[in-house]
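**Q** For reference, the sequence and a predicted model appear below.
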Amino acid sequence: MRPRIQITPQTMENLAAVKAVNCCRGRAELFPRTPGTERSAQRPVSAAGACPCRAGAADWREAAMQQASGPGGRRPSSARRAAMFLALALLLLAGWPAMPAAQQPGAPERVVLLLRVDGAIGPGVAEYVTDGLEHAVARGASLVVLGLDTPGGLDAATRTIVQAMLASPVPVAVWVAPRGARAASAGLFLLSAAHLAVMAPGTATGAATPVRLGGGDDEAMRAKTVNDAAAYIRGLAEYHGRNPDWPERAVREAASVPAEEALRLGVVEMLAADLPTLLAGAEGRRVRLPAGAATLQTAGLAPLRFDPDWRHRLLAFISDPNIAFLLLMVGAYGLLLEFASPGIGVGGVVGGIALVLGLFAVNLLPVDVTGLALMGLGIALLVAEAFIPAFGVLGVGGLAALALGGAIAFDFEVPGFQLSPWVIGWSAVLGGLLLLATIRAVWRTRGRPAVTGGQGMIGARGKVLSWNGGTGVVLVHGERWAAEAETALSPGQAVRVTSRRGLRLEVTSEADRKGAQPS
């Protein structure tokens, strides 16, 4: 037996509402026309000639009931019912408002992501730029503009940014701005790696000769470094179709040019004093992306800033050689104070945290291993001074090792990454003051009697608890001790400790001791 279809009045009201929305828009009819059925039954029309969506829901409900019953009041077959439900679903989908193009998943957002780098290029800046490029891909940005004003930076951080830019599916425009900014040394490498190189009037670029790290004047090593950098920057310029000769000259001869000359030499594509001028000049330009050549469409892009978060700022802060050196010093002095005078642990906690952060910063920087070893020796000597009273000999040696080790480990000539001599000097002065305070405290305690250990028991006062012959039990410092004396004692008598042998004390009567003292 075929299942019965129950069509309630509420169902008819819902169908009437749907038909009222879509009927007059030329949508498909809710039910297919069947042979032998009049059009008036398929799509009833009111006496005034209006559509049922305007004549009212009651007329449409009656027509739908007639259509659902079929000719002669028969119920439709299973195939017909499936066709009706499919038609209803298509009608609902057709009447659903279309999603705006800007909100459709996967549609690129019409924004330009703005990044900003001011200062030396280090690990923190590299992390910030790479995260910004990833954010641009996730947001579907049409362009990334990297504002740049830098004196240079570390080679490893620069190469990390260059690789991220070349692999980015979103075109990157490096913009040396504002007026008076520069893209020196490592900045020229970023400018050469950009899909679009732009400079503001009144800016300059160049001076890209690599400098030494960690000492050494070996001519062969210097030649290898310069040749490697020259080939690297020439390859970047050729990759983007720019003049490769002048960037190579900037590496080999430390040449520099202003923005107008850079444009004439083909080092950059355009000059722009502000962002609207940059976007207008970039419209329609061809750039080379990993997937192939692409045409920039920058008209109407809305700017969207990507600022560094706390993690980027922390990396940039601790990767400063001066901060890294101070963290190591604070860690060493904090542990020294904790070992010298154990207490509530403030020195140990602060020193431990500072030391871990300092070692993390050392891991980010290209430091000299010899300098680190010398700094480690200095810390060991300072700790030894806390346990072995050497009247400051070990402490002075530790301070000297720390200062010399820091000067060797952080011997950079990279702009923005030099260790200030003032930082080393004041660290040594502070360490010297702490060492003098420690020596003074040790010297003041030399004439005082011992208050701990076996020697601290000698001269302590006590009371006899029980006594039998020459031995008994006494109470000293709140502890019960086995004791012996040359004279007989009685319970409750005051005594004083004269010596200690293992777990047995030698005592004497307090009265006898006072009587033996000269008057």
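**A** Everything's here; your move. Note that the coordinates shown come from a computational prediction; the quantities given were computed from them, not determined experimentally.

**Q** contacts, neighbours, all on C-alpha from now
**A** OK.

**Q** Okay, and the most centrally placed residue in the chain sits in which element?
**A** With distances taken as C-alpha atoms, centre = their mean, the chain has Arg311 as the residue nearest its mean C-alpha position (2.8 Å). In this structure, Arg311 is located in helix 310-318 according to DSSP states H and E.

**Q** If you count neighbours, what's buried in the very next helix or strand once past that helix?
**A** Under the assignment DSSP H and E, the closest C-terminal helix or strand after helix 310-318 is helix 321-340. Of the residues in helix 321-340, those buried under the neighbour-count criterion (16 or more other C-alpha atoms under 10 Å) are 321-339.

**Q** and what of stretch 439-459?
**A** For stretch 439-459, the neighbour count (16+ other C-alpha under 10 Å) marks Ile439, Met457, Ile458 as buried.

**Q** cool, stretch 378-393 as well?
**A** Within stretch 378-393, the residues that qualify as buried are Gly378, Ile379, Ala380, Leu381, Leu382, Val383, Ala384, Glu385, Ala386, Phe391, Gly392, counting by 16+ other C-alpha under 10 Å.

**Q** which among the residues you listed gets closest to Ser185?
**A** The shortest separation between Ser185 and any of the buried residues of stretch 378-393 is 35.5 Å, and it belongs to Gly378 (by C-alpha to C-alpha).

**Q** Can you spell out which helices and strands pack onto the longest helix along the chain?
**A** In terms of residue count, the longest helix belonging to the chain (DSSP state H) is helix 421-444. Other helices and strands packing on helix 421-444, by 3 or more C-alpha pairs under 8 Å, 6 or more residues apart in numbering; DSSP states H and E, are helix 321-340, helix 393-409.

**Q** Need those in CSV (columns: distance to Phe189).
**A** Rendered in CSV, the data for those read as follows (distance: least, C-alpha to C-alpha, whole Å):
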stretch, distance to Phe189
helix 321-340, 23
helix 393-409, 26
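
**Q** Second structure follows, compare the two:
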Amino acid sequence: MRIARLPLILWWCATLGVAFVAAALATPRPAADAAPASPVTVITIEGAIGPATAEHVRRGLAHAQRDGAQLVVLQMDTPGGLDTSMRRIIRDVLASPVPVASYVGPSGARAASAGTYILYASHIAAMAPGTNLGAATPVAIGGAPEPAQPPARPGRPAQPAASGASEPAPPTGPAPTVSGQKQLSDAVAYIRALAQMRGRNVEWAEKAVREAASLSADEALAQGVIEHVARDLPELLTQLDGRRLEIEGRALTLRTAGAGLVREEPDWRIRLLAVITDPSVALILMMVGIYGLFFEFSNPGALVPGVLGGICLLVGLYALQLLPVNYAGLALIALGLAFMVAEVLMPSFGVLGLGGIVAFVLGAVILIDTEVPGFGIPLGLIAAMAVLSAAVVIGLAGMALRSRRRALVSADATIVGQQARVVSVNADDAWVEVAGERWRVRSPAALQVGQTVQVRGRDGLVLDVLPIDKPQGE
């Protein structure tokens, strides 16, 4: 009986074993065994966009690709910047294999002018509550664009538009020049192309350029300019989790919920570039360089002014070639400094010095050929540098004048008329000591050692002397 039950017990044991194995295989793995989400790189853009900002973004995108980041977030708070730097950033964003999200934040931030273009170029656009974007009209253009039709004459009603709608009021500002209109048309075409590429509101993009329109975060979301409104970065990453994107012909899905944030900080080279590309700093470096070389040439062998001057001049010129420089202003600055140096070398009773100061001030005022905030040279700095240059010129000229009035300290004027003491008398010649030096002398009377004589003249290396006291013993 027990033997008959043995196969049944074995069958039940095998069945239970299979069930346990199947349950173990069907049980999901713990979350700790799941692969961690790829990090998200955060690049901060604050202040005016310039060469240092463009280099910072380029390096950040390269590091994100190297480190395997799944997303790059450009957190922006900018009033705008240089057109060349903005286009460098946009080219890098469009060529990046890692998707880029532009986030205007934190609350109170803005993405004006160049920031609007960068937001339109990004794969994802987001803003924090209380932020705004827009006002993307090129600042180098003065006034509003030309009206489509000429304004109505006084006392004559405006003609209706062809579509039957009332004609808008003509702009009050001056019409742009031909070059300004070309620049405006180029800016409009550029932002329209970016909007079409990313599927965003094309009409408002053009309006932001032509009319300097701006939008708040909620209005931008309602009009299809951005896709997300988030209070902070963690909330934005939560909203982006699971979103599908197509980058360079390949589809990818973001897994940003709980992903780690890696902030890309500028290194010392980018910080140094940010300092020297400040127009005020570049102008100061150039002036220090020119004055350093001037002092070195005036006093050969000093070395320190020449070394520092050469370094400052090269660094200043390097910074200026990265900025939108008006070369007429640069030429006026160089001419002004040359006049001030010439005033020291060949005094012209202030004519060259005054002309140099005027040329320097005019050149510094028109040096930077842009109205972008943060890239101008303060008038106070220009005035201070002009006063300092004038003080240097006046001081050097005064030193030169005082040196001309001093008595000669070399040649015959320092020897003739002095008294000397005879130190040696031989059969053929006699020697005296005058002004700490030994000279051979000749005299119409016999000389003795210790006798005092007076120098009457010099003939080559021989002094003509005349005794002024009697020889000892007489």
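**A** Yep, that arrived. Bear in mind the structure is a predicted one, so any value in this text is a computation, not a measurement.

**Q** Can you calculate the TM-score here?
**A** Comparing the two superposed chains by TM-score structural alignment, normalised by the length of the second structure, the resulting TM-score equals 0.76, with 405 aligned residues with a C-alpha RMSD of 3.3 Å.

**Q** circling back to that earlier point, compared with the second structure, how much does the helix holding Arg311 of the first structure deviate?
**A** Mean deviation of helix 310-318 of the first structure from its aligned counterpart in the second structure after superposition (mean C-alpha distance after the TM-score superposition for the first structure): 0.8 Å.

**Q** just stretch 370-387 of the first structure next, same as before
**A** Per the superposition on the second structure, stretch 370-387 of the first structure and its aligned residues are separated by 2.2 Å on average (mean C-alpha distance after the TM-score superposition for the first structure).

**Q** Contacts for that stretch next, please.
**A** 332, 335-336, 339-340, 392-395, 397-410 (C-alpha atoms under 8 Å, 6 or more residues apart in numbering).

**Q** Could you rerun that using 7 Å?
**A** Counting contacts by C-alpha atoms under 7 Å, 6 or more residues apart in numbering, the residues outside stretch 370-387 of the first structure that touch it are 332, 336, 339-340, 394-395, 397-399, 401-402, 405-406, 408-409.

**Q** Make a PyMOL selection of the buried ones in these.
**A** Here is the PyMOL selection string for the buried members of the contacts of stretch 370-387 of the first structure, based on 16+ other C-alpha under 10 Å:
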select buried, resi 332+336+339+394+395+397+398+399+401+402+405+406+408+409
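
**Q** Which pair of the contacts of stretch 370-387 of the first structure spans the longest distance?
**A** Every pair in these was compared (C-alpha to C-alpha); the two farthest apart turn out to be Ala340 and Ile408, at 28.5 Å.

**Q** what do we get in the second structure for Asp320 of the first structure?
**A** Using TM-score structural alignment, the equivalent of Asp320 of the first structure in the second structure is Asp278.

**Q** need the contact list for that match.
**A** Taking C-alpha under 7 Å, 6+ apart as the definition of contact, the neighbours of Asp278 of the second structure are Phe375.

**Q** ok, the alignment partner in the first structure of Gln196 of the second structure to Gly95 of the first structure distance?
**A** Residue correspondence, TM-score structural alignment: Gln196 of the second structure in this structure matches Glu238 in the first structure. With distances taken as C-alpha to C-alpha, to the nearest Å, Glu238 of the first structure is found 54 Å from Gly95 of the first structure.

**Q** can you pull out the strands in the stretch 201-350 of the first structure?
**A** Under the criterion DSSP state E, counting those that start in this stretch, the stretch 201-350 of the first structure carries strands at the ranges 204-206, 256-258, 270-271, 286-289, 292-295, 302-305.

**Q** Out of those strands, which is the most enclosed?
**A** strand 204-206 (a mean of 28; mean count of other C-alpha atoms under 10 Å).

**Q** Residue range in the first structure corresponding to stretch 370-383 of the second structure, please.
**A** Aligning stretch 370-383 of the second structure against the first structure (TM-score structural alignment) gives residues 412-425.

**Q** same deal with stretch 11-26 of the second structure?
**A** Residues of the first structure matching stretch 11-26 of the second structure are absent, with TM-score structural alignment as the criterion.

**Q** for that stretch, which positions count as buried?
**A** For stretch 11-26 of the second structure, the neighbour count (16+ other C-alpha under 10 Å) marks no residue as buried.

**Q** what does stretch 463-479 of the first structure give?
**A** Neighbour-count burial for stretch 463-479 of the first structure flags Lys463, Val464, Leu465, Ser466, Trp467, Thr471, Gly472, Val473, Val474, Leu475, Val476 (criterion: 16+ other C-alpha under 10 Å).

**Q** where does the third one sit relative to Gly95 of the first structure, distance-wise?
**A** Spelled out, that is Leu465 of the first structure. In this structure, Leu465 of the first structure and Gly95 of the first structure are 103 Å apart, going by C-alpha to C-alpha.

**Q** For the residue nearest to the centre of the first structure, what is the corresponding residue in the second structure?
**A** That one, Arg311 of the first structure, aligns with Arg269 by TM-score structural alignment.
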